[in-house]
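*Asks:* one predicted model, sequence on top.
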Amino acid sequence: MIQPVAERTPAGTSYLVTGQGQPVVLIHGVGLNKEMWGGQIVGLANDFRVIAYDMLGHGQSHLPAADTPLEGYADQLAELLDHLQIPQATVIGFSMGGLVARAFALNYPQRLSALVVLNSVFNRSPEQSAGVIARAAQAAEQGPDANVDAALDRWFSREYKAANPAQVAAIRQVLASNDPQGYHTTYSLFATQDMYRESDLGSIQVPTLIATGELDQGSTPAMTRQLAARIPGAQSVVLAEQRHMMPVEAPREVNKMLLDFLSHARTLTESAKGIVA
């Protein structure tokens, strides 16, 4: 596969495109960037046109205004699709990217062909909310790397960290190098918007997969099941023994799950259009 070269939209969104076929968009989490999706880009590009981009305030994309709401992040994705002349796409969001994917599904339903939410949040308990809000405040005061060690301990297994020190160090560097304002704006939304338009989730009418890892402390299996229960026909999957960064730590397992779902979603879509009896 030819290594894709980053490009930019007129509004300043940095993105990569590779592969051929139906478009699949990948949205990273807070403090990360499009590079986190290397394993999925390789795994999906033989069958799909894969688009990975940097969220507002991350990577090489432009900064959001300090008061940008979650809808602004959905608008960024719509502008990217307009730039690429893509009327509809499957959207896969990880963690904060899962919130953006949900916002996109609710605000641009006509642009969505299927939805995947990985390791994201829904209906936090008061204790969970207090914890993430405290971490957001700490990062606002001390910078994006204020709680990086604790984050990496939550995100990765000890075995993976020990076997892949260079990759973990690279992710640490990405987290530490974030623009403070862009990081704070995004993290504040991640900390407070887990129930974003929750009463409207039943309006999502596309094939949907909600998945997390069995050992994900912040994006728990209970959250995954509760969110899936709000979306008609949504599948919920919990990958055994996986933590938060399962797209990075277990790309083959995650890719198999995604490819199985995308094949199922394509069949459902074609059947609905009368192409398949």
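*Replies:* Yes, it's here. The shown structure was predicted, so the numbers you read here are calculated from the model rather than taken from an experiment.
*Asks:* can we go C-alpha only for contacts and neighbour counts from here?
*Replies:* Will do.
*Asks:* now do the SS call for Gly57.
*Replies:* coil (DSSP: H, G, I helix; E, B strand; the rest coil).
*Asks:* for Pro69, see how far away it is.
*Replies:* Distance, Gly57 to Pro69, by Cα to Cα, to the nearest Å: 13 Å.
*Asks:* could you do Asp54 as well?
*Replies:* Taking Cα to Cα, one finds Asp54 at 17 Å from Pro69.
*Asks:* and Asn107, by the same measure?
*Replies:* Distance from Asn107 to Pro69, by Cα to Cα: 13 Å.
*Asks:* quick one: Val91 is in a strand?
*Replies:* Yes - read with three-state DSSP, Val91 is one of the residues of a strand.
*Asks:* just the helices in the stretch 1-150 of the chain please.
*Replies:* Applying DSSP state H, counting those that start in this stretch to the stretch 1-150 of the chain gives helices spanning 38-44, 70-83, 96-107, 126-142, 148-155.
*Asks:* try it against this one:
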Amino acid sequence: MIAFSQKGTGQALILIHGFCESKEMWKTFSDHLSKSYQVFCPDLPGFGESPLDQTQISLEETAVLLQEWMEENHIHHPFIIGHSLGGYVTLALAELMGQELKAIGLFHSTAFADDEEKKKTRNKTIDFVKKNGVDKFIDSFVPPLFSEQHRASQSEKIEELISFGKRSSKQGILAFIAAMRDRKDRFDVWKTFQGPKLMIAGDLDPAVKVESSRLHQPFGTLYHEMIGVGHMGMFEQQEEALRTIEKFLSDRSG
């Protein structure tokens, strides 16, 4: 079962949250964008209100679950924008569904697979979660996602995201760390997807290096780099992020 929120009418827009996040993170974006679009925000399995009944899951399996969810809810030719892990899922959906998607967007995400150093970090994270549990992990995981200069001003949002993150199941966290570690390179999917493509990057992103993001630019439709922003640009520079998404969508609607 995929839990989700839905608001607005018209062209379908799906916003997919990242690792240890949930549909609530998109509330401001959903409230605003639903004036022009029908906005869906699903909880990925193991996060928010969506259960995960298995100990392992791949991005390909996640994409199939979301495809089935779209069919059940009569969501056709959507725009899909994914944050971080949500971007990896978006690319898996693009590979699975192709031109059934109207457009795709990566928000602090990448089409590249993990390198060996990143895989080692993922393995250490798995060990940490197994040893210390969800709450301690989330407490240490969320604040560094924000650039240092924004942590004080975003302290309330950080606490809110920590609260949402602690609803994540241990099983879901462990399954998706492994899924991210083992995901395949989808840069060819990014290059060859025929619909419009958006990328939003942060020049201070600790999780997706900006140099990696820039390699996507020649193959995208709209590339936007946010200055002084870490991995959470939808909060660190909310208005700028929203304007960028609005521009991308409005230029391609109809």
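*Replies:* Cool, got the structure. Here the structure is a predicted model, which is why all the values come from computation and not from measurement.
*Asks:* make JSON lines from the helices of the stretch 1-150 of the first structure and add distance to Thr186 of the first structure and mean neighbour count to it.
*Replies:* As requested, the helices of the stretch 1-150 of the first structure are exported to JSON lines (distance: least, Cα to Cα, whole Å; neighbours: other Cα atoms under 10 Å):
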{"stretch": "helix 38-44", "distance to Thr186 of the first structure": "22", "mean neighbour count": "19"}
{"stretch": "helix 70-83", "distance to Thr186 of the first structure": "9", "mean neighbour count": "18"}
{"stretch": "helix 96-107", "distance to Thr186 of the first structure": "8", "mean neighbour count": "25"}
{"stretch": "helix 126-142", "distance to Thr186 of the first structure": "10", "mean neighbour count": "15"}
{"stretch": "helix 148-155", "distance to Thr186 of the first structure": "16", "mean neighbour count": "15"}
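*Asks:* among those, which comes closest to Met257 of the first structure?
*Replies:* helix 38-44 (11.0 Å; Cα to Cα).
*Asks:* just want to know which of Gly57 and Pro69 of the first structure has more residues nearby.
*Replies:* Legend: neighbour count by other Cα atoms under 10 Å for Gly57 of the first structure and Pro69, higher for Gly57 (24 against 15).
*Asks:* and Ala162 of the first structure, what pairs with it in the second structure?
*Replies:* For Ala162 of the first structure, the aligned position in the second structure is Ala152, judged by TM-score structural alignment.
*Asks:* so where is stretch 17-37 of the second structure in the first structure?
*Replies:* By TM-score structural alignment, stretch 17-37 of the second structure lines up with residues 28-48 in the first structure.
*Asks:* which outside residues touch that stretch?
*Replies:* Residues external to stretch 28-48 of the first structure that are found in contact with it (Cα atoms under 8 Å, 6 or more residues apart in numbering): 1, 15-16, 18-24, 26-27, 50, 52-55, 58-59, 93-98, 144, 171, 174-175, 178, 183, 186-187, 190, 247-248, 251-252, 255, 259.
*Asks:* residues in contact with the most centrally placed residue in the second structure?
*Replies:* The second structure has His83 as the residue nearest its centroid, 2.1 Å off, counting by Cα atoms, centre = their mean. Going by Cα under 8 Å, 6+ apart, His83 of the second structure touches Leu15, Ile16, His17, Gly18, Leu106, Phe107, His108, Ser109.
*Asks:* any idea how far Ile177 of the second structure is from the residue lying farthest from the centre of the second structure?
*Replies:* Distance from the C-alpha centroid of the second structure, by Cα atoms, centre = their mean, peaks at Lys131 (26.4 Å). Distance, Lys131 of the second structure to Ile177 of the second structure, by Cα to Cα: 15 Å.
*Asks:* for Thr125 of the second structure, same thing?
*Replies:* Relative to Ile177 of the second structure, Thr125 of the second structure is positioned 8 Å away (Cα to Cα).
*Asks:* neighbours of the aligned partner of Leu222 of the second structure in the first structure, how many?
*Replies:* Matched to the first structure by TM-score structural alignment, Leu222 of the second structure sits across from Gln235. Per other Cα under 10 Å, the neighbour tally for Gln235 of the first structure reads 18.
*Asks:* what is the neighbour count of Ala229 of the first structure?
*Replies:* Using other Cα under 10 Å, the number of residues around Ala229 of the first structure comes to 16.
*Asks:* contacts only, for Leu118 of the first structure.
*Replies:* Ile92, Gly93, Phe94, Ser95, Gly98, Ile210, Ala211, Thr212.
*Asks:* please repeat the previous calculation with a cut-off of 7 Å.
*Replies:* Residues in contact with Leu118 of the first structure, defined by Cα atoms under 7 Å, 6 or more residues apart in numbering, are Gly93, Phe94, Ser95, Gly98, Ile210, Ala211, Thr212.
*Asks:* hang on, the earlier thing: strands - which of the contacts of His83 of the second structure land there?
*Replies:* In this view, the contacts of His83 of the second structure that belong to strands under DSSP state E are Leu15, Ile16, Leu106, Phe107.
*Asks:* in the strand or helix carrying Lys256 of the first structure, what counts as buried?
*Replies:* If you go by DSSP states H and E, Lys256 of the first structure is part of helix 251-272. Neighbour counts over helix 251-272 of the first structure (16 or more other Cα atoms under 10 Å) mark Pro251, Val254, Asn255, Leu258, Phe261, Leu262, Ala265, Leu268, Thr269 as buried.
*Asks:* helices and strands around it, which ones?
*Replies:* Packing contacts for helix 251-272 of the first structure, counted by 3 or more Cα pairs under 7 Å, 6 or more residues apart in numbering; DSSP states H and E, involve helix 38-44.
*Asks:* work out the gap between the helix it packs on and the centre of the chain.
*Replies:* Distance of helix 38-44 of the first structure from its chain centroid, counting by Cα atoms, centre = their mean, to the nearest Å, is 14 Å.
*Asks:* now stretch 227-240 of the first structure
*Replies:* Distance, centroid of stretch 227-240 of the first structure to centroid of chain: 16 Å (Cα atoms, centre = their mean).
*Asks:* run through who's touching it.
*Replies:* By Cα under 7 Å, 6+ apart, stretch 227-240 of the first structure touches 122, 201-202, 204-205, 207-214, 221, 224-225.
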